[in-house]
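>>> here is a sequence together with a model predicted from it:
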Amino acid sequence: MQLPTIPKFDRLTKAHKYSAAGIAAAGVGVLAITGVTGTGGTAQASGKAAEPAAERARSVAAEQHASHAAHVAHRKVLAKQHAAHVAHQAVVRKRQAQERARKAADEARRQERQAANRSHERKALVPQQRQENSRSAPRAAAPQAPAAPSGTPQQMAQQIIGDAAQFQCFSNIVMHESTWNPYAVNPSSGAYGLVQALPGAKMASAGADWRTNPATQIKWGLDYMNGRYGSPCGAWSFWQANHWY
């Protein structure tokens, strides 16, 4: 580095020359030190400026992570709520089905009781009506006993029942129960005959020949349907709903 020229330096004494040279050297040293110090200050400033940027990056990353975690937790809550709703709906549907079944069973029992009551009332009125007719009607010759039914079991049933509509209902039941076979036996329950009486010995009330005589079985079956359901058509309606009578 070239030192600065001091005017009239040659005219100075030796002591003055030494002092000027020292001052110049000191100035150079100060400049050098100042330059070094300035460079170091710039580096420190750059480092301090980088620290807030890194901190902001970490803060943004933390916020993003927290937001993602909150979103995942919210979806889990929604999934649990949906599962609980589905389970609740299943319970409600099950209870509704049970309630419908209970009401249907109650209605069937109610209809059965009504039919039994009507049959009981009719049976109670028949002897009274006969007695009144007997007192009021003039004495007449005893009617001849009707001829015994004959022909196929279907023909016998037509002769015994008389009413075409009631015969058809009676026939529908017998067709499903035994296909008009007077010897039909249910292997699981033991029900017997055209109307599948259970046990078959019940039909003995209509005749001792209940095992072999279709007419006896038809008479017993007709009495049973009239007594329990009011008529063969009443029994057929119940059979259609329950597949038994």
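That came through, no problem.

>>> when you work out contacts or count neighbours from here on, use the C-alpha atoms and nothing else.
Noted.

>>> which residues of the protein fall in helices?
Assigned helices in the chain, in chain order: 14-136, 153-161, 164-178, 214-229, 232-242 (criterion: DSSP state H).

>>> give me the helices and strands touching the fourth one, please.
Under the contact criterion of 3 or more Cα pairs under 8 Å, 6 or more residues apart in numbering; DSSP states H and E, the helices and strands touching helix 214-229 comprise helix 14-136, helix 153-161, helix 232-242.

>>> change it to 6 Å
helix 14-136, helix 232-242 (3 or more Cα pairs under 6 Å, 6 or more residues apart in numbering; DSSP states H and E).

>>> could I get the helices of the chain as TSV with distance to residue 193 and mean neighbour count?
What follows is these, written out as TSV (distance: least, Cα to Cα, whole Å; neighbours: other Cα atoms under 10 Å):
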stretch	distance to residue 193	mean neighbour count
helix 14-136	24	12
helix 153-161	11	18
helix 164-178	7	19
helix 214-229	7	22
helix 232-242	17	17
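
>>> and of these, who's closest to residue 206?
Closest approach to residue 206 among the helices of the chain (Cα to Cα): helix 214-229, 5.5 Å.

>>> and here is the other one:
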Amino acid sequence: MLQKIKSLWMASAVAAATILGVATAGPSMAQTGQSHTQASPAQASTPEEARALAKEIVPAGNELACFNMLVTAVTNGTWDVQYKGYTNPGGYGLGQLQERQYAPFGSDWEDNAAPQIHGTVDYAEDRYGSVCGALGFYQANLWY
């Protein structure tokens, strides 16, 4: 049953990525051996800058499409790096995570999308195996 749900969810993620014009092939950071040990030097604070930076940091394909859907959902569509509106107590920014998930990627995590993007991807891959795994869990539970 779980495998069927995962299969249906992945099909919906691929369909959404196709509609959004996002490529649907590409490995996760874990699959490519890349890591999030350092944040990008780029400073991004507006929603537009955060979206552009995500395209540079998050692997293309399903992972990028899933990241975009996850951030859009948890920030209520704002992509605001200072967003605090999610139900997670202490949740902050793009991933609605806590300081401990963002801080290793930059001391300016409170107003810079780069550490938030790295922290969100790192958290998703560590806890759910991939960003798409985190999105699937979020869609099923409305939290992750």
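Structure received. Because the structure is a prediction, the values reported are computed rather than measured.

>>> and the helices of the first structure: which comes nearest residue 188 of the first structure?
Nearest of the helices of the first structure (Cα to Cα): helix 164-178, 13.6 Å.

>>> looking at the helices and strands packed on helix 214-229 of the first structure, which is closest to residue 160 of the first structure?
Of all these, helix 232-242 comes closest under Cα to Cα, at 12.6 Å.

>>> give me the residues contacting that closest one.
166, 169, 170, 225, 229, 245 (Cα atoms under 6 Å, 6 or more residues apart in numbering).

>>> that helix: average distance to aligned residues in the second structure?
Once superposed with the second structure, the aligned residues differ from helix 232-242 of the first structure by a mean of 1.0 Å; criterion: mean Cα distance after the TM-score superposition for the first structure.

>>> which bit of the second structure covers that helix?
Mapped onto the second structure using TM-score structural alignment, helix 232-242 of the first structure covers residues 131-141.

>>> hmm, residue 102 and residue 116 of the second structure touching each other?
Yes - in this structure, residue 116 of the second structure is within contact of residue 102 by Cα atoms under 6 Å, at 5.4 Å.

>>> mind checking how far the residue nearest to residue 165 of the first structure when sequence neighbours are not counted is from residue 85 of the first structure?
Nearest-residue entry for residue 165 of the first structure: residue 233, 7.8 Å, with adjacent residues in sequence omitted and distances by Cα to Cα, 6 or more residues apart in numbering. Distance of residue 233 of the first structure to residue 85 of the first structure, given as Cα to Cα, to the nearest Å: 47 Å.

>>> cool, and residue 159 of the first structure?
To residue 85 of the first structure, residue 159 of the first structure is 64 Å away according to Cα to Cα.

>>> grab the nearest non-local neighbour of the most centrally placed residue in the second structure.
Nearest to the mean C-alpha position of the second structure, by Cα atoms, centre = their mean, lies residue 67 at 3.6 Å. Take residue 67 of the second structure and drop its neighbours on the chain: the residue closest to it by Cα to Cα, 6+ apart is residue 131, 6.0 Å away.

>>> same question for residue 196 of the first structure.
Nearest residue to residue 196 of the first structure in three dimensions, chain neighbours excluded: residue 177, at 6.3 Å (Cα to Cα, 6+ apart).

>>> counterpart of the one you found over in the second structure?
Match for residue 177 of the first structure (TM-score structural alignment): residue 74.

>>> report the separation between residue 92 of the second structure and residue 4 of the second structure.
Computed as Cα to Cα, the residue 92 of the second structure to residue 4 of the second structure distance reads 33 Å.

>>> tally of neighbours for the residue lying closest to residue 84 of the second structure once chain neighbours are set aside?
Once flanking residues are discounted, residue 84 of the second structure sits nearest to residue 92: 5.0 Å by Cα to Cα, 6+ apart. Residue 92 of the second structure is flanked by 24 other residues according to other Cα atoms under 10 Å.

>>> which one in the first structure is aligned with residue 92 of the second structure?
Checking TM-score structural alignment: residue 92 of the second structure goes with residue 192.

>>> list the residues that contact its match.
Contacts for residue 192 of the first structure (Cα under 6 Å, 6+ apart) come out as 184, 185, 200.

>>> quick check, nearest of these to residue 51 of the first structure?
residue 185 (99.9 Å).

>>> and that closest one, how far from residue 89 of the first structure?
Between residue 185 of the first structure and residue 89 of the first structure the distance is 47 Å, computed by Cα to Cα.

>>> what's the answer for residue 123 of the first structure, then?
51 Å.

>>> which residue lines up with residue 111 of the second structure in the first structure?
In the first structure, residue 111 of the second structure lands on residue 212 (TM-score structural alignment).

>>> before we move on, what about residue 60 of the second structure?
The alignment partner of residue 60 of the second structure in the first structure, by TM-score structural alignment, is residue 163.

>>> and for that match, the neighbour number?
Neighbour count of residue 163 of the first structure, defined by other Cα under 10 Å: 10.

>>> thank you, goodbye.
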